[in-house]
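Participant: 3D, please:
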Amino acid sequence: MAIEIKAPAFPESVADGEVAAWHKQEGESVARDELIVEIETDKVVMEVVAPEDGVLGKIHAQEGETVMSEQLLATLEEGSAASAPSGAAEAASSADAEPAETASAPDDAAALLGPAARQLVEEHKLDIAAISGTGKNGRITKEDVVNYMKSAEDSASQAPKSAPAPAQEETVAPTGERIEKRVPMTRMRAKIAERLLDATQQTAMLTTFNEVNMAPMMALRSKYKEQFEKTHNGTRLGFMGMFVKAACEALKRFPEVNASIDGNDVVYHGYQDIGVAVSTPNGLVVPVLRDADFMSIADIEAAIKDLGLRARDNKLTIEDMTGGTFTVTNGGVFGSLMSTPILNPPQTGILGMHKIQERPMAVDGEVVILPMMYLALSYDHRLIDGKTAVQFLVAIKDLIEDPARILLQL
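Facilitator: So this is what the prediction gives:
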């Protein structure tokens, strides 16, 4: 009996998706809940797993193809590769039994090639015997061939440094040759580019700066970090939790910064859903902390850690990144001393944190060395006046420089 494997049901905010990668090929055995294919949308990468044990049948949507919500991706034959009825499993087995065209590969190695792997081997004229198979019973999958090719490229690029060939045997590239590589943008990167461009063209964005003395916050963290971690089951006390709480308190005082523009209307939000910018290999994503004003600092730190890990592993859902009334981003983790963060529409404000840098400062007529951080608030001038933006940023500065104000809501 064939089981249909379909694309996930996309929410209204996602029109379609793109087949990012097949982790199984036609004729390969799969186990229940094993990852089969990844679908990349404008916001997240969604995983499609096997509903039952069986053999992957015909693939209807190849890598790079655009698919709609609940579109048929492939079929799954129940049973194992050995017991599967006629269909993809037998076709794959008969195809694997044919001798490979690569003259240097023995017959027993060629028999372990899957259809997709065979195509790559024949196209690039690879030595099958040199490729290690990680599939069932030593089967060589497409990923094994791709990894082998990458390793070969890395070895070739490092060889001249470790063991340069004699001068008479060197193959020198023509003088002046400059290599270029052109690759298409991923769907997520293209969407990020589109949104950032829209933000700069469709908002009256300005940025105001201030600096904050981090010494009180650092002293508080140093004093309580071990006790905090023990009390809250391993959750570490960082600066993001404090800044998110300070932002929530400041947003209550200046509701315009927590508002959004919808056409000719201004929508004032009576809650604080704080987006936290997270960098991933696929690009910058902004998962949202719901009702952050009701969360403790420990809850915020634990949630940020969880969101960061899920973002790294492509486990975020559409719901995790939908909404948000204000965003906090920390370029300081990468060493940024000052920057102008870009708005995340329809939000009208974003707070940028930066690197903590020791600098000589004048305090009560004396020069002292203090750990200082530049803060940046980018805001939409269509809604927020300069006075409001400056006062909002000063409020955050006051809360951070005297952390007791956060607890006492002063």
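
Participant: going by C-alpha atoms from here, please, whenever you check contacts or count neighbours.
Facilitator: OK.

Participant: so what touches stretch 401-410?
Facilitator: Val212, Asn213, Met214, Ala215, Pro216, Met217, Lys245, Ala246, Glu249, Asp398, Leu399, Ile400 (C-alpha atoms under 8 Å, 6 or more residues apart in numbering).

Participant: any idea how many residues pack against the last one?
Facilitator: Residue crowding around Ile400 was assessed by other C-alpha atoms under 10 Å; the count is 24.

Participant: which SSE is it in?
Facilitator: Taking DSSP states H and E as the definition, Ile400 sits inside helix 386-401.

Participant: tell me which of the contacts of stretch 401-410 fall in helices.
Facilitator: Ala215, Pro216, Met217, Lys245, Ala246, Glu249, Asp398, Leu399, Ile400 (DSSP state H).

Participant: returning to what we had before: just the buried residues of the contacts of stretch 401-410.
Facilitator: Buried positions within the contacts of stretch 401-410, assessed by neighbour count (16 or more other C-alpha atoms under 10 Å), are Val212, Asn213, Met214, Ala215, Met217, Lys245, Ala246, Glu249, Asp398, Leu399, Ile400.

Participant: what is the most widely separated pair among the residues you listed?
Facilitator: Farthest apart among those by C-alpha to C-alpha are Ala215 and Glu249. That separation is 20.7 Å.

Participant: in the ones in helices among the contacts of stretch 401-410, find the pair that's most separated.
Facilitator: Ala215 and Glu249 (20.7 Å).

Participant: this one as well, want them side by side:
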Amino acid sequence: MATEIKAPVFPESVADGTIATWHKQPGEAVSRDEVICDIETDKVVLEVVAPADGTIASIIKNEGETVLSNEVIAQFEEGAVSGAAQTQAVQSEGQVEQAAAQTEAGAAPVVERSQPVQDQAPAVRKALAETGIAASDVAGTGRGGRITKEDVVSHQAKPAAPAAAPLSVAVGERIEKRVPMTRLRKRVAERLLAATQSTAMLTTFNEVNMKPIMEMRAQYKDAFEKRHGARLGFMSFFVKAATEALKRYPAVNASIDGDDIVYHGFYDIGVAVSSERGLVVPVLRDTDRMNYAEVENGIRAYAAKARDGKLGIEDMTGGTFTITNGGTFGSLLSTPILNTPQTAILGMHKIQERPMAVNGQVEILPMMYLALSYDHRLIDGKEAVGFLVAIKELLEEPARLILDL
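Facilitator: Predicted coordinates for the structure are as follows:
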């Protein structure tokens, strides 16, 4: 007897979602709690799992279709194997028997090649179209020799065989590829555009000598990792320095709600993370109560979840201040855009050695430009500059952070 598979109950802030990928197709056997479908929302990707061992009877909502909270997306048969699966199993058994007979007769075993592209699942057809790989070139590992999405990814990752002669391309030929934006990327675009249009955004800059932090990190990173099981990076220093600076300048930790200013008595710092689906900002809660190891472990855990598409709504809700690090991609200077309703965001950049004047002498020092974008409706220039200078001083003299100076 078929039962219904429904979309998850979406949070209040999420109106609907889009079927991103069906990992299983009608007739395919699944195990309990195995991921069968991904639903992409404006904020996160939600996974739908099999309620029990059984097979997918039919798919009601195909890839690319919009789905509402708790809406039926497929039919499921618990503990049963559908006719399609049985047919595939019989075909597979026949292929094995045929190969065995040929082997006994001294002939090379014959195994059927992958199915034509039109016979593949939607996710596979999409992957083949996006990569430009021919279905006949991919060795299928699915039932009956069918190609899976993982087969396409594995084939693409293989090094290309050397060509006998270079392929000729017509002069003037120009290729275009059009793909739809993901819901997450569209939502990010809307928020960033709204921030530039609805705030009086201004950016102030400064620079920080990273030599003291680099020397401290080089001296203690091995002992730190041995004791805490976490790698000592630069981000924990910036999170702790920003937290202390926010205490001194409460307006930078505030937000605007209509005609009201909301001053937050806690410090929840978002760390911008780039993922394949778009920019996400998971939040470290109560950073004033966290030690350096907890900050590092928190950032590492969020980075892994973002990479695997496992971030939840609760991971990105709230936040009173944001730090973004364009330096990981080589950016020397940029003007970050506000993460509304927050009123300020700190931009880190690449550490670059430059000649600097120190006590009348020229020294080569590892310098980093810092950028603070802020909403001038709430934060005055004096506060913004003071906040950035406070971070600079705390980083150039790390003992201030430890001694609370």
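
Participant: tell me the residues of structure 2 aligned with the helix or strand just after the helix holding Ile400 of structure 1.
Facilitator: Where DSSP H and E defines the elements, the next helix or strand beyond helix 386-401 of structure 1 is helix 404-408. The aligned range for helix 404-408 of structure 1 in structure 2 is 399-403, by TM-score structural alignment.

Participant: cool, stretch 287-296 of structure 1 as well?
Facilitator: Against structure 2, stretch 287-296 of structure 1 falls on residues 282-291 (TM-score structural alignment).

Participant: got a list of contacts for the matching stretch?
Facilitator: 239-240, 243-244, 266-273, 295, 298-299, 302, 311, 315-319.

Participant: next: stretch 176-193 of structure 1.
Facilitator: Residues contacting stretch 176-193 of structure 1 (C-alpha under 8 Å, 6+ apart): Glu18, Glu40, Thr41, Asp42, Lys43, Val44, Asn282, Gly283, Leu284.

Participant: helices or strands next to the longest strand seen in structure 1 in the packing?
Facilitator: If you go by DSSP state E, structure 1 has its longest strand at strand 366-380. Contacts defined by 3 or more C-alpha pairs under 8 Å, 6 or more residues apart in numbering; DSSP states H and E place strand 366-380 of structure 1 against strand 205-213, helix 215-231, strand 349-353, strand 357-363, helix 386-401.

Participant: the last one vs structure 2, average offset?
Facilitator: What that stands for is helix 386-401 of structure 1. Helix 386-401 of structure 1 differs from its equivalent in structure 2 by a mean of 0.4 Å after superposition (mean C-alpha distance after the TM-score superposition for structure 1).

Participant: please apply the same query to the second one.
Facilitator: The superposed helix 215-231 of structure 1 is, by mean C-alpha distance after the TM-score superposition for structure 1, a mean 0.7 Å from where its aligned residues fall in structure 2.

Participant: any buried residues in that helix, and which?
Facilitator: Buried residues in helix 215-231 of structure 1, counted by 16+ other C-alpha under 10 Å: Ala215, Met217, Arg221, Lys225, Phe228.

Participant: and the angle from it to strand 366-380?
Facilitator: Relative orientation of helix 215-231 of structure 1 versus strand 366-380 (axes from the mean of the first three to the mean of the last three C-alpha atoms, to 10 degrees): 70 degrees.

Participant: which helices and strands sit right next to helix 215-231 of structure 1?
Facilitator: By 3+ C-alpha pairs under 8 Å, 6+ apart, helix 215-231 of structure 1 packs against strand 366-380, helix 386-401.

Participant: any chance of a markdown table for the ones you listed, columns distance to Gly135 of structure 1?
Facilitator: Shown next, in a markdown table, are those (distance: least, C-alpha to C-alpha, whole Å):
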| stretch | distance to Gly135 of structure 1 |
| --- | --- |
| strand 366-380 | 51 |
| helix 386-401 | 54 |
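
Participant: contacts for the lengthiest helix in structure 1, please.
Facilitator: The longest helix of structure 1 (DSSP H) is helix 142-162. With C-alpha under 8 Å, 6+ apart as the test, helix 142-162 of structure 1 has contacts from His23, Gln25, Gly114, Ala116, Ala117, Leu120, Val121, Ile131, Ser132, Gly133, Thr134.

Participant: okay, and the next helix or strand after it goes to which residues in structure 2?
Facilitator: Next along the chain after helix 142-162 of structure 1, taking DSSP H and E as the criterion, comes helix 187-202. Using TM-score structural alignment, helix 187-202 of structure 1 lines up with residues 183-198 of structure 2.

Participant: sorry, back to before: taking the contacts of stretch 282-291 of structure 2 one by one, which sit in strands?
Facilitator: Per DSSP E, the contacts of stretch 282-291 of structure 2 map to strands at Ile269, Gly270, Val271, Val273.

Participant: buried subset of these, written for ChimeraX?
Facilitator: A single ChimeraX command selects the buried members of those (16+ other C-alpha under 10 Å):
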select :269,270,271,273
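
Participant: could you export the ones in strands among the contacts of stretch 282-291 of structure 2 as TSV, including distance to Ile261 of structure 2?
Facilitator: Formatted as TSV, those follow (distance: C-alpha to C-alpha, whole Å):
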residue	distance to Ile261 of structure 2
Ile269	19
Gly270	20
Val271	23
Val273	28
